[in-house]
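>>> I would like the atomic coordinates for the input below:
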Amino acid sequence: MSLFQYDFMIRALVGALVIGLSAPALGIYLVQRRMSLIGDGIGHVALTGVGVGLLLDTSPVLTAVIVSTAGAVAIELLRERGRTSGDQALALLFYGGIAGGVMLVGLSDNRSNANLMAYLFGSLTTTSRDDLIVIVVLGVAVLAAMLLLRPALFAICHDEEYARVSGLPVRTLNVLIAVTAAVTVTIAMRTVGLLLVSALMVVPVAAAQQVTRGFRATMALAMGLGLLSAGLGVWVAGEVDTAAGATIVVLAIGAFVAIAAGAAAWRLLRRRVQAVPQPADVEPPDVVLER
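The predicted structure follows:
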């Protein structure tokens, strides 16, 4: 009997595939800027938004989007003006977000640990139709922005000063990356959870970098790996009854290990082949034909 005959499994699969595509598409820019851990920081801020939603008895997804977006933009503006360094900004996101979230969840009437764990580690099979619509719409918007603005986003990630001299709206593009990161983290909290979403942004990109050289090829392969990990993760989780978010991340890490090992073995083989001495070019001896 197929697991995908159930509506909740189909919703889970569609939501996971959307996140599997959009998260690496954004993550490649974060990796280029050496901000791989910002997803974790925004995830902690999103937990504050979840607490606000539970406290006010409104949609936790909506309040998480608003709070995490505001936090990401504020940190980006502080970083740009030089008032705080990158690691200090991430520390503010980490500690302030997690502390505020736990405190607000404790103050709300719905203070069940099960609900809190569902947001921290994901609860893909409980994705409702309304949740799926939000995931698909926002995920497609993030994916479109990352693909359509790829040249400009690559420019500011590679050399921000050169991009500014070239006339690109650097501040606007930086804020765009911060906002899309917040949106991606928020919509992914139903899929892989707030504590694991950063892995889906970074691990496929790190795996693709092992075997590709160009930015476009790396982005395409990372998105393919994210899509494959998400699809297989939902299927494996349904078959063996494990947490879908954790299964997706474990498969992504497994793909990274396999690709890294294969690339290392290939480089070693090439070095050994090149180290084998080749026979020198020697003129053939004269041939004497006997009568």
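>>> Could you use CA atoms for every contact and neighbour count after this?
OK.
>>> So which elements touch the longest helix anywhere in the chain?
Once the chain is assigned using DSSP state H, the helix that runs over the most residues is helix 244-275. When contacts are defined as 3 or more C-alpha pairs under 8 Å, 6 or more residues apart in numbering; DSSP states H and E, helix 244-275 packs onto helix 197-208, helix 215-240.
>>> quick check: angle from it to helix 215-240?
Helix 244-275 and helix 215-240 are oriented at 130 degrees to each other (axes from the mean of the first three to the mean of the last three C-alpha atoms, to 10 degrees).
>>> what about helix 244-275, distance to the chain center?
From the chain centre to the centre of helix 244-275 is a distance of 19 Å (C-alpha atoms, centre = their mean, to the nearest Å).
>>> quick one more, to check against the first:
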Amino acid sequence: MEALTLLWLVAPMEWFLADVWGTALDAVAGATGVRVLGFPFMQRAYLAAVCIAVIGPLVGSFLVHREMAMIGDTLAHSAFAGVAVGLFVNATLALSVSPLLTALVVAVLAALLVQALIDYAGAYTDTSLAIVLTGAFAVGSVLVTATDGGIAVGINAYLFGSLATVSRASTGLLLAMSVLVTAVVTVAYRPLAYVTFDEVGARAAGLDVGRYNRLLVVLTAVVVVGSMQIMGVILVAAMLVVPVAAATAVSGFRRSVVAAVLVGQAATLTGTTLSYSYDIAAGGTIALVAVALFVAARVLFLGVR
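Reported below is the predicted structural model:
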């Protein structure tokens, strides 16, 4: 039943990828002579980049203003454990489980665990993040070595990101995730913003602060897993933090979110193009472009002041 539900969600996205996005980029490639836009794997990579640049800064804006920027790194390491679980199950039980799905399940559970440690165990935020990060990465490393390194090759693409391994199905899944995350943030924007900037006031106003905290960390887990194939586990937190940091000079929270998304778009599209052109790591290239944009924004802001 879960597989049928997932297929029902992803199939329309795969149709959009092939018949709308692919057709549009084919037309642009034919009109401009930019051949790279006509390659199916680059069409998938560019669509994934656009999605990542929307949902990363969108969710990251709330995290940065709550001083929870490092939760992205924690959940990325948890997603690494989830990928290792999927690959381990496939290798030892001869099954065909999607590592992205196991990564999503593990990352969501880790997100809820982090929030539970903060809410019920009295652990400080950074302590909770450290506990979950190290525990999850330890599980992943144990599973990798438990098969005598047999799944190490398969996990490398998830660690460092890759344009070539972004499949049609995973791009469709990322697009579905992006639509879901954007819709949820749009609907819950006001309470999320209230809890972000005035948690005490939100409690006094009768908002279920715990529910919105859990919602935010689960959304973060979805963003991390969706971004993982291009950015890689090691750098996935960059799109949650760096574009938001670059846009902090923009006045007004809504405008700063829009600015962060625009910075994210510039970073992912430029980084993806450079990665293909020079055959270098996609995640690292995107992160470096994002950092360069952050530095440029800081210099420009100081110059204006």
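>>> Please, which helix or strand holds residue 200 of the second structure?
helix 199-204 (DSSP states H and E).
>>> that older thread, tell me which residues of the longest helix of the first structure come out buried.
Neighbour counts using 16 or more other C-alpha atoms under 10 Å place 244-253, 255-256, 259-260 of helix 244-275 of the first structure among the buried residues.
>>> thinking again about what came up before, check the mean deviation of the helix holding residue 200 of the second structure from the first structure.
Comparing helix 199-204 of the second structure with its match in the first structure after superposition yields a mean distance of 1.1 Å (mean C-alpha distance after the TM-score superposition for the first structure).
>>> What range does that helix cover in the first structure?
Residues 160-165 of the first structure are matched to helix 199-204 of the second structure when aligned by TM-score structural alignment.
>>> Which stretches in the second structure count as strands?
For the second structure, no strands turn up when DSSP state E is the criterion.
>>> Tell me which residues of the match of helix 199-204 of the second structure come out buried.
160, 163.
>>> where's that stretch relative to the chain centroid, distance-wise?
So, by C-alpha atoms, centre = their mean, the centroid of stretch 160-165 of the first structure is 26 Å from its chain's centroid.
>>> do stretch 261-279 of the first structure as well
33 Å.
>>> One more: stretch 215-227 of the first structure?
With C-alpha atoms, centre = their mean, you get 11 Å for stretch 215-227 of the first structure.
>>> and it, which stretch of the second structure?
Going by TM-score structural alignment: stretch 215-227 of the first structure matches residues 253-265.
>>> Residue in the first structure paired with residue 70 of the second structure?
Counting by TM-score structural alignment, the partner of residue 70 of the second structure is residue 37.
>>> quick one on the thing from earlier: would you tell me which of the helices and strands packed on helix 244-275 of the first structure gets closest to residue 6 of the first structure?
helix 215-240 (11.3 Å; C-alpha to C-alpha).
>>> The equivalent of residue 193 of the first structure over in the second structure and residue 176 of the second structure: what is the separation?
Counting by TM-score structural alignment, residue 193 of the first structure lines up with residue 232 in the second structure. Residue 232 of the second structure is 19 Å from residue 176 of the second structure, where distance means C-alpha to C-alpha, to the nearest Å.
>>> And the contacts of stretch 271-290 of the second structure?
Outside stretch 271-290 of the second structure, the residues within contact range by C-alpha atoms under 8 Å, 6 or more residues apart in numbering are 45-46, 49, 160-163, 230-232, 235-236, 238-239, 242-243, 263-264, 266-268, 270.
>>> typo on my end, it should be stretch 54-64 of the second structure
69, 178, 181-182, 185, 192-193, 196, 216, 219-220, 223, 239-241, 243-245, 257, 260-261, 264-265.
>>> Report the contact partners of residue 250 of the second structure.
Here residue 250 of the second structure is in contact with 256, 259 (C-alpha under 8 Å, 6+ apart).
>>> change it to 7 Å
residue 256 (C-alpha atoms under 7 Å, 6 or more residues apart in numbering).
>>> ditto for residue 196 of the second structure
62, 65-66.
>>> Most neighbours of all those, which one?
Using other C-alpha atoms under 10 Å as the neighbour test, those are led by residue 62, with 23 neighbours.
>>> Would you mind measuring from that residue to residue 241 of the second structure?
From residue 62 of the second structure to residue 241 of the second structure the distance is 10 Å (C-alpha to C-alpha).
>>> before we move on, what about residue 153 of the second structure?
In terms of C-alpha to C-alpha, residue 153 of the second structure sits 29 Å off from residue 241 of the second structure.
>>> Which one of those two is surrounded by more residues?
residue 241 (24 against 10).
>>> Look up how far residue 250 of the first structure lies from the equivalent of the more buried one over in the first structure.
Residue 241 of the second structure maps onto residue 202 of the first structure when the alignment is built from TM-score structural alignment. Between residue 202 of the first structure and residue 250 of the first structure the computed distance is 13 Å (C-alpha to C-alpha).
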